[in-house]
Every structure is written in C-alpha cells, then in structure tokens.
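S.K.: below is the structure, and that's it, no one-letter string:
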C-alpha cells in the first residue's frame, strides 16, 4: 500500500501539524507494516512559484510551440497529479497561515489540478486525513470567528473536488506558550492538543485496517 504524505509547515521540528502527521503515520505503519510512504515537504522544499502559470499557459499552447518552461511545468504538474492518483490514501498536514491556506500548499494544489484531467476525482473514495492547525482560536463566539479561510477550502478541494473520504483533524491555540498574550488559555490549549493527538492516533489506526 502506498500512502502519500504532504507537509506544508515552515516551523521545522516545532510544527504542530507535522507532529499530528507523525502520529498518524506511526500508527498507520505500525498497523500495516508493509506500507510505503511517499513524502513531500512543501515548506522545506517549496514548489516553484511560477510553475502553475507556466503549466496553464503551456496547456493552451500547441506542443511544438511550447517553451522549456512550459514543458518543465507541465511535467511537474503531471507528476504531482500522478502521485495523488496512484496513492491509496493521503496524509495532508496543512496549517493555517495568515488566516488562509499556506502559499506552499496552494501552489501544490494548483499544480495538481493543472496536471489532472478536467473534472477528475484524483482520490475517488480513497481515505484522506487532513491535519490543520491554527495559532489562535476561530470558533463560534471568539473575536476572530469567521477568519479561518483555510479549513473550508481544504474540505472543498480534498472531498468535493478530489472525491476523497475525508477525515479532518483540527488543533487550535498552538501559539499558547509562545505568545504571552495567550497565557490565560493554557488549560484549554492543552486539552485541544490532547484531543487532536488522540484523534490522529485513532485515524491512523482505523484507516489503516480499512
């Protein structure tokens, strides 16, 4: 079985989303030892920022007129779409940055869409675990309710466009203990971390035996 894992954090070893993905992967591979994990860390090795535009322009350009940039971008887009298509499940660790999806993850999603066929459900019915983290709190009644422009977008792409069987795991208040202004929420943050970790372990174990 091949599992595609995508990380997009820029936080390195301090990443809360990577921590969750590590728990999912560890439980998954322990439950199914023969699993092959294909990894892309978009935060550590970003995709070229101009590749999507080149792929789109190249797709509308006759092949004999395409530039080297067109060919390179189309090849990259096809490879990324193929990785998703060929996987039997995916683990996506995609944190919220600046109230939306990270630029690294957006570049990957755009290129995958450019590399797939029009309307193709690249994950049709396959399990996808999306792990998303937020430094603050955005739930009902909070001062920034409605400011999360990341999570619904990921639902639309992964479940509605790509057709995956989506499991979404969220963790908020990851900046508690980092930002002194959030010190009053230490107990709440600790509970959120515990809940998210338990959900990640359960998801890895459950989906591995499907």
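M.R.: Arrived safely. Since we're looking at a predicted model, the values are computed, not measured.
S.K.: when you work out contacts or count neighbours from here on, use the C-alpha atoms and nothing else.
M.R.: Will do.
S.K.: if you count contacts, what does the helix or strand containing residue 80 end up packed against?
M.R.: Per DSSP states H and E, residue 80 falls inside helix 68-86. If contacts are counted by 3 or more C-alpha pairs under 8 Å, 6 or more residues apart in numbering; DSSP states H and E, helix 68-86 sits against strand 2-7, helix 51-59, helix 103-115.
S.K.: putting a second one here so we can go through both:
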C-alpha cells in the first residue's frame, strides 16, 4: 500500500480556494489509482501546527536522554510531523501565495519538519520522495512580467524541498486567480480560465504518472 501526505494551507475553504480545488483533483486521481492506499491529510488553516519554539528547536540537537521534560514534549509534536513526511510515498501540498510568500501555517509546518542531520543535511531521510506543490497566485509573477521580482514562493520552496530536503519536486502554478473577483482584472479572466484548466489537467496527469511509477517499481 502506498501513502500520500496531503497538505492544504489556503485560508479559503473548499472550491473557493484555487489551490484546494486543484489538490482535490490530484488527490481524487491518486485515489482512483490507489483505492487501497492511505492518505494522511492536514488542513493547516483549520488545524495549524504549533510554531516552533526554543524547546522544540533545541530538542532536535539534544540527545533524547538529555532532553528536559519541556523539550521532550515539544519534540514529540515535531516527530509526528517528521514521521508523516518520512513514511509518505508521495507528498501533495497546496501553497497559495499570500502577500508574495507562503502562508505562515505552511512555514510553521516546514520549520517543524526541517531537522538538520535527519530530514536535511548530507543524507535526508525522505530523499527522493516526489512532492507536488500547487502554487496558486492572484496575479502573474512569471519571467518577463512586471512583478517577476516579487516571486518568493517557487524559489523558496525549491531551496527547501529540493535543495535541503532532497525531495523530487514538481510545481503546478495556476495564475491570475483574482481575475474573477477584481474588476480591474476582468480582461484577464480568459487567461485565468486557461491557467486553471491547465492546472486541473496537470494535477490529474501528475497523479496518474506517479501511480504508474510506483506500479513499475513493484512489478
């Protein structure tokens, strides 16, 4: 049985959220291919993980036998998140752009699972695990656009997921999601719709591609 770790972080609920709508398409396609599989789901907006504290951080660099009760309790919460990442065969993350960066709840999750000498460092414990990130954004920050310099999501997540954690990273990037809501962007609605449709197709395609990859490994 394969395990998918699915994380959403948009503050918007259900289909109102572009990132949630697209991760949902990926997850459904994944479950069709893996009806007996396991999905570990975390909604970081509805149930945020604790921001990392001094006790939780220092416990990661302290031998278990030498930890204070406070450190042990704080690290137990971190270890659960770390183990979910390590045990996953694939990871799916909704990471909408909030004020040019990722949601603070997703950053809190990353701070908890990022542990030098275990998940990060010379031999990351989840190295090679495929991670698909749906990085939706209200405008366009693609190369050549006026706001290209305000793109702090893709480059940051690439540095963390690929560079530090050693994960096999893919992005799905639906753009212009504010066009239907902002009258000043009304002329961009067709581009938004095309980007959204392309994102849905990519989500379903990537899920099926991953399923085929796992099937080939077990054949």
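M.R.: On my side now, so go ahead. Not measured: the values here are computed from a predicted model.
S.K.: would you turn the helices and strands packed on helix 68-86 of the first structure into TSV with mean neighbour count and distance to residue 132 of the first structure?
M.R.: Listed next are those as TSV, based on neighbours: other C-alpha atoms under 10 Å; distance: least, C-alpha to C-alpha, whole Å:
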stretch	mean neighbour count	distance to residue 132 of the first structure
strand 2-7	21	10
helix 51-59	20	24
helix 103-115	21	12
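S.K.: TSV for those, including distance to residue 45 of the first structure?
M.R.: Shown next, in TSV, are these (distance: least, C-alpha to C-alpha, whole Å):
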stretch	distance to residue 45 of the first structure
strand 2-7	10
helix 51-59	14
helix 103-115	9
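S.K.: looking at these, which is closest to residue 77 of the first structure?
M.R.: Smallest distance to residue 77 of the first structure across these (C-alpha to C-alpha): 4.3 Å, for helix 103-115.
S.K.: just to revisit the earlier point, out of the helices and strands packed on helix 68-86 of the first structure, flag the one nearest residue 189 of the first structure.
M.R.: Nearest of those to residue 189 of the first structure, taken as C-alpha to C-alpha: strand 2-7 at 22.4 Å.
S.K.: let me see the residues that make contact with the closest one.
M.R.: For strand 2-7 of the first structure, contacts defined as C-alpha atoms under 8 Å, 6 or more residues apart in numbering pick out 17-18, 35-43, 83-84, 86-94.
S.K.: angle of it against helix 103-115?
M.R.: Orientation check (axes from the mean of the first three to the mean of the last three C-alpha atoms, to 10 degrees): strand 2-7 of the first structure against helix 103-115 gives 140 degrees.
S.K.: I'd like the next helix or strand past strand 2-7 of the first structure.
M.R.: For strand 2-7 of the first structure, the following helix or strand on the C-terminal side (DSSP H and E) is helix 16-31.
S.K.: now do the longest helix anywhere in the first structure: which range of the second structure does it align onto?
M.R.: Secondary structure assigned by DSSP state H gives helix 186-208 as the longest helix of the first structure. Mapping helix 186-208 of the first structure onto the second structure (TM-score structural alignment) gives residues 189-211.
S.K.: give me the mean distance between that stretch and the first structure.
M.R.: By mean C-alpha distance after the TM-score superposition for the first structure, the fitted stretch 189-211 of the second structure averages 0.7 Å away from its aligned residues in the first structure.
S.K.: name the residues that touch that stretch?
M.R.: For stretch 189-211 of the second structure, the external contacting residues (C-alpha under 8 Å, 6+ apart) are 22-23, 25-27, 29-30, 33-34, 172-177, 179-180.
S.K.: and what of stretch 66-85 of the first structure?
M.R.: With contacts defined as C-alpha under 8 Å, 6+ apart, stretch 66-85 of the first structure is touched by 4, 51-52, 54-55, 57-59, 90, 108, 111-116, 122-123.
S.K.: name the residues of that stretch that are buried.
M.R.: 66, 69-74, 76-81, 83-85 (16 or more other C-alpha atoms under 10 Å).
S.K.: again, but for stretch 202-219 of the second structure
M.R.: By 16+ other C-alpha under 10 Å, the buried positions in stretch 202-219 of the second structure come out as 202, 203, 204, 205, 206, 207, 208, 210, 211.
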